[in-house]
Structures are given as structure tokens and as C-alpha cells.
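[1] need the 3D shape of this:
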Amino acid sequence: MRAVTYDSYAEDNSRLQVGEVPDPKPGPGQVLIEVRAAGVNPVDWKVMAGGLDALIDTWFPVIPGWDVAGTVRALGPDVPEFSPGDEVMSYARKDVIHAGTFAEYVAVSASAVARKPAALDWNQAGGLPLAGMTALRCLDRLNVGKDDVLLVHAASGGVGAFAVQIARDRGARVIGTASEGNHDRLRELGAEPVAYGDGLADRVRDLAPDGVTAVADLVGGQLDTTLAVLAGGGRHVSVADSDVEKHGGHWIWVRPDGAALAELGALADRGVLDVEVAATFPLEEVGAAFDASRSGHTRGKLVIIP
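    Alright, predicted model coming up:
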């Protein structure tokens, strides 16, 4: 099959190449997915730069990518949940960084697979898993509900947009930080936008004089602001700053979970989740997709199409 690979860590795109690699084999409890779309996430190029070397083993050459939507082509032993031809999606992170989703096929544990929601096209489904599940895990850990005022740092980003939509569906009031160019988008999603940067805590306090009851930090470096605006007894999480654990918060790392992904699919089919796709790229242009992601200014999901 054709796949994108890199054979050593690199902070730029110099080690990326497209070529033929052996087809993956679906082992016991696995499904073989023919990839129709694979979402790009910042973790993909951070992994390529060695950013998770201390945490997860890596076997070179690596096929990057952890998001996938596609069609089941074959099953390993004992996989009664799925059949060939099923349209599915998955957050396909594995215990070892090696065989990712920027390829024509990927083998994934059935426990990490969910059926593709009818409301989403392939590109939207391919961009949903990691970001959507991260948002869902944050809100579940915060136990966000109708009595909450939630502050979302980086609310217009890939994870943030999902967090806003899910929290609003749960009845929470949502305040979201973003550049002014994305404020209208946040209003469309149901959030009250505030500009990030100097004076952020004061701007949040202007909107919520009694403080916010929950904070989801989706960008890092926001702990001082979080503590300044959090009401007594409030809860906070971060996906990028483990120091929150020293201040009563929780460091979130999403895990593959087909049931949680199916919950997101149900939200999409109910019309709760809008998955905005910013751009699509062929395998040969993964480097360009990484550059767009590195810029930090892309609104919506970037998607690879094999």
C-alpha cells in the first residue's frame, strides 16, 4: 500500500516521504480499515519531532496519523461487532508509534472503532475522533452541566469548537477565548467570545463577575488566568499543562474508546456537532498540512485523503 513515512525524528518535514509499505494485517480483535480520510492534529508533527519519545516507544519507519474514517475491508479473529463494508471511524493511537493512518489501510483494535455517523461526510468523520474525544473527555472530567459557566481557552481551535458545542448542548454557559477574527464563529457555536492576551482575566471577570465554575485549557500556559477567574470550588483541566495537577486540576490525555466515539457520532446525527473542515490534502502534501497546522492559525480540521 501507499503510505507517508519518516525514518527518524525531525522538527521539519525533511524526513517525510511517500512510498510503498507492506499492507497491515488485522490481528485478533482488530479491523482492517480502508482509509477514506485521516485528520491532521498538532500531535502528529510533535510526535515526528520526538516530543513523545519519553512517553511512548517508537518503531521506525513511522506512518503518522491517529485519526481515520473509512470502510472495513477485513476482520481479524473474533470481531463480531463489525462486518466488511461497514463505514467506520476511529481514534487509532496505539501503544507503539509505528503504523498510523496516513496510508491506504490501517489495522485498528475493534474497541477503538465506531460507526460513521450518517450526518457527517468522510472528511468530517476523519477529522472528528481525536479532537472531538478530547473535548468530550475534558467536559466529562469537569462534569459540565446546566448550572456551569465554562471558560474554554482556545475555543475556536479544533478541540475548542467541539467543547463549546458539547457544553452548550449540556446547558452550560460558555465563554471562549479566541482572536477577534474568530469571534463571530464562536457566537455561531453558542459561546461568548473574549480576546486572549494581556488583560484576559479582567475581560472574563467582566462577563462573569462571580467567576467561572469550570475551565478547559486547550492550549497551555493559561494556569495563572484560570486560577484568577475560577470561582471557589471550581474545577479545571488542561490538555497541555501538567502543572494544573499541582493546583487541584486534571491533566487530560484522551484514550482510544469506541464507545465515547459512538457518543460523538450520536451528537453529530442529532445536529449538535458541526465539524468544520478547513482544507484537504493528498498523501504527497502531508508536509503542507503539517505546516498549516504548525502555523496555529487554521480554523477547522485539516484532512489527509489517500
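[2] okay, CA-based contacts and neighbour counts for the rest of this
    OK.
[3] next, the distance between the ends of stretch 296-306.
    Taking C-alpha to C-alpha, to the nearest Å, the first and last residues of stretch 296-306 lie 24 Å apart.
[4] got a list of contacts for it?
    With C-alpha atoms under 8 Å, 6 or more residues apart in numbering as the test, stretch 296-306 has contacts from 35-41, 102-104, 123-124, 126-127, 156-158, 275-283, 286, 289, 292-293.
[5] need the buried ones from the residues you listed selected in ChimeraX.
    To isolate the buried members of the contacts of stretch 296-306 in ChimeraX, using 16 or more other C-alpha atoms under 10 Å:
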select :35,36,37,38,39,40,41,102,103,104,123,124,126,127,156,157,158,275,276,277,280,281,283,286,289,292,293
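[6] show only the entries of the contacts of stretch 296-306 found in strands.
    35-40, 277-282 (DSSP state E).
[7] spatially nearest residue to the residue nearest the centre of the chain (excluding sequence neighbours)?
    Central residue of the chain (C-alpha atoms, centre = their mean): Ala131, 1.7 Å from the mean position. Nearest-residue entry for Ala131: Val159, 4.6 Å, with adjacent residues in sequence omitted and distances by C-alpha to C-alpha, 6 or more residues apart in numbering.
[8] please give me the structure for this one as well, since I'd like to look at both together:
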Amino acid sequence: MTDLTMKAAAFDEFGSAEVLRAQLLFRPRAGTGDVLVRIIRAGVQLTDAAIRAGWTPPGATITFPQVPGNEFSGIVEEVGSGVSGVRVGDEVLGYSMLGSYAEFVAVPEHQVTAKPPDLDWQQAGALSASGQTALTAFEDLEITSRDRVLVHGAAGGVGTIFTQLAVLAGAEVVGTASVGNHDYLRSLGAEPIAYGPGQLERIRELPGGYDVAFDAAGHENLLTAVQIVTDRRRIATIVDMPLADELGCRVVRSRRSADRLAGLARLVSDNRLRVHIRRSFDLDEASEAHRDVETGHGRGKVVLRIAELR
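    Below you'll find the predicted structure:
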């Protein structure tokens, strides 16, 4: 390896997890308005696996070999001309549509924010994607302390953050999850219900109605939501878009910015919000990390260990 190259996990064709493998690629440079970040940790998202399997996000261009990964934490290695708010050596967290499963990533300055000293690298690296998606859903659904909220997939990456944001707002939260995650949901402040066959009856067994439903799991959970929430503008999904359009429910598309990420990072640093890391993998094990997230099970987030502090 030289100063011109870096180690990354990339794929040269669409396919199953096996196409994702460690490679030696050219190291990016910081262009005008960009910062080059030496990555310490990178979050692993189901979206990354979908891209590897053949989906192209709106506005993105896939070029082989393609490095996936859309969230990271690390240290600024280089700044381009025109960068004024970030310096070499700054500890940051940030986001990028692609490119984060690598030792280095170059992104516009406005896509990174300072990492609070009390925020550990793993949580910082796994916060952006799930955190900003959950925050967008929380805002779109206008959660208040008067609401009773049903969350499908409450133990997952997005569901975990959304549940905590709703609890912080004073809402009463009921979450569906596997029985093994029920104590975890209670620790977040939510009332758990077992998902799967018969879940509608179990949801209705709890006294009181529901004002809001948020689907972070898919599996046609919107069909349950429309039976218990009257106002379909307060039913949203991040997964089942065609069904949402058919039923007249909301589709949540994440709004991201450095300011929004900074606010979430402060909440985590202040111990008001937590990012649960269920498992971490080395960069060489990126394909195994994809297999993990593609199971659709497990609580919280998966991360890649890219580097350790020198």
C-alpha cells in the first residue's frame, strides 16, 4: 500500500454478499470544498446491501469497483480549498451516499460535523443514516406528548432511534419486536408486543387507541396500521413504499444535514439517546456484515472496524 492507495470493501458486479470483498483501490483526494476523512468506523445499512444487490439510489451513479457505505466517523486528513470550518486533525462524523467502507472518504464539508469528545467512535460511525431517517419520520409525523405511537420494527436501527425520540417527546410508545427484544424495548421506554401472526389482536388488547403508526419493518405492517390509526397522514413507512401509495400513507425520505446530525450527536453524548451496536466486523468481513443486516433481525446497528487510533 502507498500514499496513493487504500484498503476498501467493494464489489465489481451486482449480486449476493459474496461479491463484496476487500480490495486495494486508489485513495480519494479532497477537492474544492471537500474534506478527506480517515475512517475509524463505518455503519452498515440494509440500504448498502440493496445497492450491492442491484438497486441504485435516486441521484447516484454506480461505477465498478463500487465502495458502498453511507455513514462514518473518523479524523480529517486533508481539506480542500474553500474549506473554512474544518481543520486537519478534527474528529468528525458524517455521511455520504457511497464510499464509506474504506480507509478514506472525501465528502463536501457540509456533510460532516464535529464528534463530541464523549461520543465513542462506534456510536458516531453508526448514527447518521438511522438517526437522520428516524428524526425525519419523527418530524413528519409531528409526535407530541399527547400521542400514543405504534412502531413496527422498534428494535432495529431506525426503530430504536425513532422510539427514543418519541419517548423523549413524552409520547406513549408501543413497539412490535421478537420476544427476545422485549426487555430491550422496555429499556428504551416502550411497551413491547410480539410481531407476527396475531399481532393485530395483541395490539388491540392493550387499552386505549393509537394516534400514530410508524413502519420500520415492512412485511405489510401498514395493513395493520390503517386498522388502528384513523388519520393516514400520521401513518408512515420507510420500507413499503408501493403499499403506502396505495393506502394513502406517508413515505419517509431522510433529510440529512450536518446541523441535524450534530443535534443527534449531542443527544447521544448527553446520554439522552443511545445507539445500540449489536455487532462489529473487520473491513475484511464486510460480506459477513451484509449477511447479518440482510437477515432483518437483531437489535440496533452493525458497524465495520476500519482503523484504530494511532
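[9] can you report how many residues neighbour the residue nearest to Ala131 of the first structure?
    Val159 of the first structure: 26 surrounding residues under other C-alpha atoms under 10 Å.
[10] that one matches what in the second structure?
    Aligned by TM-score structural alignment, Val159 of the first structure pairs with Val158 of the second structure.
[11] which ones are touching the nearest residue to Met97 of the second structure once chain neighbours are set aside?
    Leaving out its chain neighbours, the residue that sits closest to Met97 of the second structure by C-alpha to C-alpha, 6+ apart is Asn70, at 4.8 Å. Going by C-alpha under 8 Å, 6+ apart, Asn70 of the second structure touches 42-45, 48, 95-100, 129.
[12] what's the farthest-apart pair in those?
    Taking C-alpha to C-alpha, the two most distant members of those are Gly99 and Ala129; they sit 13.8 Å apart.
[13] who has more neighbours, the two?
    Ala129 (27 against 24).
[14] OK, contacts around the more buried one?
    So Ala129 of the second structure contacts 45, 70-71, 95 (C-alpha under 8 Å, 6+ apart).
[15] I figured Met1 of the first structure hits Ala103, correct?
    Yes. Counting by C-alpha atoms under 8 Å, Met1 of the first structure touches Ala103, with 7.3 Å between them.
[16] about what we covered before: go through the ones in strands among the contacts of stretch 296-306 of the first structure and name the one nearest Asp140 of the first structure.
    Gly39 (23.0 Å).
[17] ok, now which ones touch that closest one?
    Taking C-alpha under 8 Å, 6+ apart as the test, what Gly39 of the first structure contacts is 65-68, 123, 126-128, 301-304.
[18] mind doing that once more with 10 Å?
    65-69, 91, 101-102, 123-131, 277, 280, 289, 301-305 (C-alpha atoms under 10 Å, 6 or more residues apart in numbering).
[19] measure the nearest residue to Leu168 of the second structure once chain neighbours are set aside to Phe162 of the second structure for me?
    Closest residue to Leu168 of the second structure apart from its sequence neighbours, by C-alpha to C-alpha, 6+ apart: Arg272 at 8.0 Å. For Arg272 of the second structure, the distance to Phe162 of the second structure (C-alpha to C-alpha) stands at 13 Å.
[20] helices of the first structure, start to end?
    For the first structure, applying DSSP state H gives helices covering 42-48, 122-127, 129-142, 158-169, 183-189, 200-207, 223-229, 258-269, 286-295.
[21] whereabouts in the second structure does the first one align?
    The alignment of helix 42-48 of the first structure onto the second structure (TM-score structural alignment) spans residues 46-52.
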